[in-house]
Each structure stands twice: as structure tokens, then as C-alpha cells.
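Novice: For reference, the sequence and a predicted model appear below.
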Amino acid sequence: MAGFFGFFDYTKPGPGVPEDLPPKSKFIVFFEVLARKFWKLCWLNILYFLVSLPILVILYFVVGSYLIPVIESATKGVQNLKDIQTVQSFLINAISLLLLSGFMVFGIGPTTAGFTYIVRNFAREEHAWVTSDFFEHLRKNIKEGFITFVTDLLVIFLFSVAIRFYSYQSIKYPSVGIIKYFLIFTFIVYVMMHIYIYPMMVTYKLKVRHIYKNAFIFTVIKLPHTIGMFLLMVIVWIVPFLLLLTTGFLLVLLLYPLIWVSILGLMQNFYTNYVFGEYLNPQKQENQIESVDSDKKEDNQL
């Protein structure tokens, strides 16, 4: 007799899941996945940070060179601070770490592709080997990731120069300010496109120009949702930095290399999986996907 008078019989099948049980909301599923995969997400975050370290070091000095004159001018003439240089150094380092984590979230090339593949699978509740799959998909997307990263750097440089130029010009000619605000709006749209760029890169076989084109299309047709997701990610992104400013506890910035980027990546891919599932038929996406705007003239792709 299995068990004891029918009790403690582990060979007996359970009741199972009722067929008419309503599906859980994505909000609940997100936190279930986060709890279930927490330690894997931590390791993924650390791995992503370590592999990206050479790029991050270069970006640190580039970002710092832009921040130094800004912070020095902002703190100039302040008499209350006992050690202005210490405060300036603290702000430069803290803001640099904040911005570097932002680069990691929105993309720094092939390493972001490897990172995105893992969090995309976790968001789909599919299996992924963190270390091996990270490096495998880093290699698979090395060309597309490198081109995307170089393109991003060029766009950031050109927009920063153009916005600065028209900001100075608007002082003399106020009407020129319209161009400045248009450039700022365009740049924000470009940044929001990155919500879709890397998830699309690791999901579909597309050329870089088609990835950018599709990302722009999704940004436009899902604009309210994209703006909402972008603002939510920005709010979550700056939480450790705000904790630093309110508590002065420097170690909260360790959240960025330990777990915070993975949480943001999981949020992003929960959203993009929903969008791709809504607009793209997965049964037709084995080798290439059709254009979202039915453009049949460009290699039957986006």
C-alpha cells in the first residue's frame, strides 16, 4: 500500500492546474521570474559588467571629461562647501557610474546582445545557460552589435554638438530655439528605439538597417506604451542614485554592477516580448521576418 492509509503517497498524481484558471498578469509573472531567477540574474549582471569593463573604462573617462566642466561651473562660487573639490569629485564619479549603467541597459555592442539573449529567455520563461549562452550570442551578434555601438557613439556625438551649438545660437536668436528642442525630441526618440533594438537583434535575423527601421516603427506605432516603458525604466534606473543622494551611502551604487541592470533588462524584455508577439507571427520568423509596414521591396525583410 502506497503511503500510510492513503496519506503521504507521493506516487499519486496531484490535482493539476484547472483548465479554466485565468492567466496571471504580466506584473505578477515578472516578480515570480525575478524571484526564481534572482541569483542567475545577479551572476549575469556581474558577468556582463566584467566582460564590458574595457568599454566602460573608456566611456568613464569620456563621460568624465564632459562632466568636469559642467560640475565645476555648477559649484563655482559656492561658499558653504568645506571642500569643493571633494564634492566635485564625488559628483563626477557618482554621475559617471549612473550614466555607465544607462549605457549597459540601452546597449554597448556585442556584450549587450549576449546579455539580452539571456534576459529575453528568462522573460519568456525559457531556459538559458547564463555563461555559455552569453558568450555564444555575443559571438553570433558581434558584427551587428559593433555596428550598432559605433552608430550610437556617432549619433550621441553629433547630437551633443548640434544641441550645444543651437543652444548658444538661441541666446542671440530666440527663434533658433525651435531647432534645439526639435533635436532634443529627436534624440529622445532615438534613445527610446533602443528598447527594441537589442531584443530584435537576438530574436530575428536582420541587417542592422532593418533593425533600426523596425525599432523606429515600433516606437511610433506603440508611442504611448514606449514612452511609458521608457519613463518606468528611467525611474527604476535612478533609484540607487537617489538613495545615494538621500542617504549618502556610497555602497548603494554597487547595485548597478550586481543586479540592477539585469532587473531593467528583464523589464525591457517582458515588454518587447509582448510587442513582438502582438505584431509578428513567430511561425514565420525562422530565417527572416516580413516588414512591419509591408515593405516588400527590401529583401522581404523589415
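Specialist: All right, it came through fine.
Novice: Only C-alpha atoms from now on, for both contacts and neighbour counts.
Specialist: Fine.
Novice: what residues does stretch 27-36 touch?
Specialist: Residues outside stretch 27-36 that contact it (C-alpha atoms under 8 Å, 6 or more residues apart in numbering) are 41, 122, 123, 125, 263, 266, 267, 270.
Novice: Where does the first one fall, secondary structure wise?
Specialist: What it means is residue 41. In this structure, residue 41 sits in helix 38-51 according to DSSP states H and E.
Novice: what helices or strands is that helix leaning on?
Specialist: helix 110-123, helix 130-140, helix 261-279 (3 or more C-alpha pairs under 8 Å, 6 or more residues apart in numbering; DSSP states H and E).
Novice: In TSV, list the ones you listed along with distance to residue 101 and mean neighbour count.
Specialist: Output for the helices and strands packed on helix 38-51, formatted as TSV (distance: least, C-alpha to C-alpha, whole Å; neighbours: other C-alpha atoms under 10 Å):
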stretch	distance to residue 101	mean neighbour count
helix 110-123	12	26
helix 130-140	18	17
helix 261-279	7	20
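Novice: Export those helices to JSON lines and append columns for distance to residue 214.
Specialist: Compiled in JSON lines, those are given as follows (distance: least, C-alpha to C-alpha, whole Å):
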{"stretch": "helix 110-123", "distance to residue 214": "17"}
{"stretch": "helix 130-140", "distance to residue 214": "20"}
{"stretch": "helix 261-279", "distance to residue 214": "11"}
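Novice: Identify whichever of these lies nearest to residue 235.
Specialist: Nearest to residue 235, of all the helices and strands packed on helix 38-51, is helix 261-279, at 10.3 Å by C-alpha to C-alpha.
Novice: Okay, one more to line up with it:
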Amino acid sequence: MPALPETMTAIGFEAPGGPDVLQATTRPVPKPGPGEILVAVAAAGINRPDVLQRLGGYAPPPGASDIPGLEIAGTVVALGDGARRFALGDQVCGLVAGGGYAQYAVVHESNALPVPAGLSLLEAAAIPETYFTVWTNVFQRGALKSGESFMVHGGTSGIGTTAIQLARAFGAMVIATAGSAEKCAACRELGAEHAINYREQDFVAVAKQATGGRGVDLILDMVGGDYIGRNYEAAAESGRIVQIAFLNGPKAEVDFRRLMMKRLTHTGSTLRPRTITEKAAIAAELEARVWPLLAQGRCKPVIHQTFPLARAAEAHRLMESNTHIGKIVLTV
């Protein structure tokens, strides 16, 4: 491997604000610690938490880089002490707690995975954050089983497009909500049997109709707000609701009698603050159960648009417009 430079280009910001606060800066190339690998980043995915961090509402966990970016793909160029899972020159994708918007990033080897067969580094960069999130929330916490019904709000987001494909691949009947006819068509193309335009239809009524009146077994919600009570209405008896974000706000007035009468389970999680060991367990299950589906083409990251690293501000503007279908990726 050629000698590594001392410095690199990264995207940072001095104070919270709109997309234009994102600026290219020069930073030292990070050094991998014990069990870590240094990756020459080829591409980095953009996610909603990056926007929240830029706005000042989602600080990196202690010890994490202040550079935005939670997922990367690239080539291993250095190994920390004890790192043996990958060799120099291997192509990997990985989940990082920060530091993705840069030419180089460190990731713990247990939180990295080989690029799935048949996928490019660009495609691989769009996998970790959404696939880790969907796997842990839909299949680990939500315990989705074959033959059950599953509803995801925000069906054309990175999370939504991933959840639709994985739920279908594992035998669930999928219902998705989205905000336009074009987005609903994209949900159906990805495998949703029912796509609900929430601007024109009541998702509670349509979900009940789609399930023969019994309601939905599992709901993945990133909206919050008044959706919380409506999810309770849409859920089946003994149904589960998993909360992963609050685009409409974290507070709501809810009639909890539905929770009791239907014996519902309402849980939730965040991914970024979880330990390396917890993320490693998710990675191991993904490699065993989902990587074969990616290699077979049964699931695939949906990429809406790419931007060069220096145009990260434009990429954030696109994400905030909510017009995209699938992932937005920075190329490095």
C-alpha cells in the first residue's frame, strides 16, 4: 500500500445551522486504534441523523468524531493493533458513530462487513445505517415473522425502501405510507402490496381494510406526533409498534386504552449510541441472513442521487426537501 497522507479533506461545520454551514476542511488522517481499521472512503451515505447533527440536535456520542456521516464504503488501508478480520486492500462497508464525510475514516472491524458480492462501493455505502436500523428494529425488536402484516411509514426513505424489501424477502405482507402517487408507485415496485398516500387517504382505514379488519401485526414508525395514537388504532391485537424517529415531534396526546385493550407493545431504539459490541451482534446477523439476499439481488439499496463530497450542502438540501426516493450518497 502507498504511504498514507498526514491530512485529508473532510466536511465539517463550526456552528449549527442550515445546509450552507457544511464546509470542506482539512483534518488529520485518523489513526486506527485497537481492533479498528482505517478505510479510504469511496462513498458515504447521508442519513436524517446527519441533518439533525448539523442543526445542533444530535451530538456525537462521547469519543466519536465530530465529522458527520454514519456509514461508509471503501478500501482498508491500515490496521489497528489486533485487527485481523480484514486485510489491507479489502473492500468493506461499515457503520461509524461519526466521521463518514471524509477521505478516510476509522471503523471497528466488528462493525464492518465485506462489500456484498455484485455490489459497487457506491451501492455498499448506502447499506450500513439503514440495514442495521431495519434489522435491529423490525426483526430483532419487532420480531417480524413470515405471514405477518407489516406497515412502514415513510416508505420511500432510505429506511422505508430497505424495510419494504427485507420484510417481503422474509415473507411478510407489506403496507407502506408515502406522500405522493409517484412515491406510492415506488413502494409497490419495491414489493409493498399496499401503498397509502397519506395526503389523500386515512392510513388507519386502509390498513384495516388491507388486513381484513384485524389490523397490522407490526408497524415501523419514524413520524411520531399524532401518528402514535393512529398507529394504536391501526395495529392488530397483540400488535407491535417500533419507534425509530419523530419527524412530527416526540410528544403526543394518546389514549392508552387502546394499548391495554389490544395488548399492544410499543418499543423503540436508537442506533448511534449503542456499543460496538451491540452493533457487532447486528452485523453478524446481517452477514449471515441478509448478505446472501443482497448477493442474490433479492434486495438492493435504492440510490436516488449522488453528490461529490464538496457538495454535501446540496445533498442535505435535497434530503430536507423530502422529494427523494431512497438514499442520497456522497462520492469521495
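Specialist: Sure, I can see it. What you see is a predicted model; the values in this text were computed from it and never measured.
Novice: Quantify their similarity with the TM-score.
Specialist: Aligned and superposed, the two chains score 0.27 in TM-score terms (TM-score structural alignment, normalised by the length of the first structure); 131 aligned residues with a C-alpha RMSD of 6.0 Å.
Novice: rewinding a little: list just the nearest of the contacts of stretch 27-36 of the first structure to residue 137 of the first structure.
Specialist: Among those, and counting by C-alpha to C-alpha, the member closest to residue 137 of the first structure is residue 122, at 14.9 Å.
Novice: Between the two ends of stretch 228-246 of the first structure, what distance do you get?
Specialist: End-to-end distance for stretch 228-246 of the first structure: 26 Å, by C-alpha to C-alpha, to the nearest Å.
Novice: buried set for it?
Specialist: 229, 230, 233, 237, 238, 240, 241, 244 (16 or more other C-alpha atoms under 10 Å).
Novice: who are the neighbours of whatever helix or strand residue 189 of the second structure lives in, in terms of helices and strands?
Specialist: Applying DSSP H and E as the criterion places residue 189 of the second structure in helix 181-190. Counting by 3+ C-alpha pairs under 8 Å, 6+ apart, the packing neighbours recorded for helix 181-190 of the second structure are helix 158-169, strand 173-178, strand 194-197.
Novice: so it versus strand 173-178, what angle?
Specialist: Counting by axes from the mean of the first three to the mean of the last three C-alpha atoms, to 10 degrees, helix 181-190 of the second structure lies at 160 degrees to strand 173-178.
Novice: and the angle for helix 181-190 of the second structure with helix 158-169?
Specialist: Going by the same axes, to 10 degrees, helix 181-190 of the second structure makes 40 degrees with helix 158-169.
Novice: Quick one: name whatever helix or strand follows the helix holding residue 41 of the first structure.
Specialist: Next helix or strand after helix 38-51 of the first structure toward the C-terminus (DSSP H and E): helix 53-74.
Novice: how about the next helix or strand after that following helix: buried residues?
Specialist: Moving toward the C-terminus from helix 53-74 of the first structure, the next helix or strand (DSSP H and E) is helix 84-106. By neighbour count with 16+ other C-alpha under 10 Å, helix 84-106 of the first structure contains the buried residues 84, 88, 91-106.
Novice: Check which helices and strands helix 84-106 of the first structure sits against.
Specialist: helix 53-74, helix 177-203, helix 261-279.
Novice: one more time with 10 Å, if that's ok
Specialist: Helices and strands touching helix 84-106 of the first structure, by 3 or more C-alpha pairs under 10 Å, 6 or more residues apart in numbering; DSSP states H and E, are helix 38-51, helix 53-74, helix 110-123, helix 177-203, helix 223-237, helix 239-247, helix 261-279.
Novice: Distance check, residue 159 of the second structure against residue 36 of the second structure.
Specialist: 27 Å.
Novice: before we move on, what about residue 197 of the second structure?
Specialist: 44 Å.
Novice: Looking at those two, which has the bigger crowd around it?
Specialist: Taking other C-alpha atoms under 10 Å, residue 197 of the second structure and residue 36 do not tie; residue 36 has more neighbours (23 against 19).
Novice: my guess is residue 232 of the first structure meets residue 195, correct?
Specialist: No. Under the criterion of C-alpha atoms under 10 Å, residue 232 of the first structure lies out of contact with residue 195, with a separation of 11.9 Å.
Novice: between the two, what contacts are shared?
Specialist: Residues touching both residue 232 of the first structure and residue 195 (C-alpha atoms under 10 Å, 6 or more residues apart in numbering): 226, 268.
Novice: Do a quick rundown of the helices in the second structure.
Specialist: Under the criterion DSSP state H, helices of the second structure are mapped to 48-54, 121-124, 128-134, 158-169, 181-190, 203-210, 227-234, 257-261, 276-289, 291-295, 312-321.
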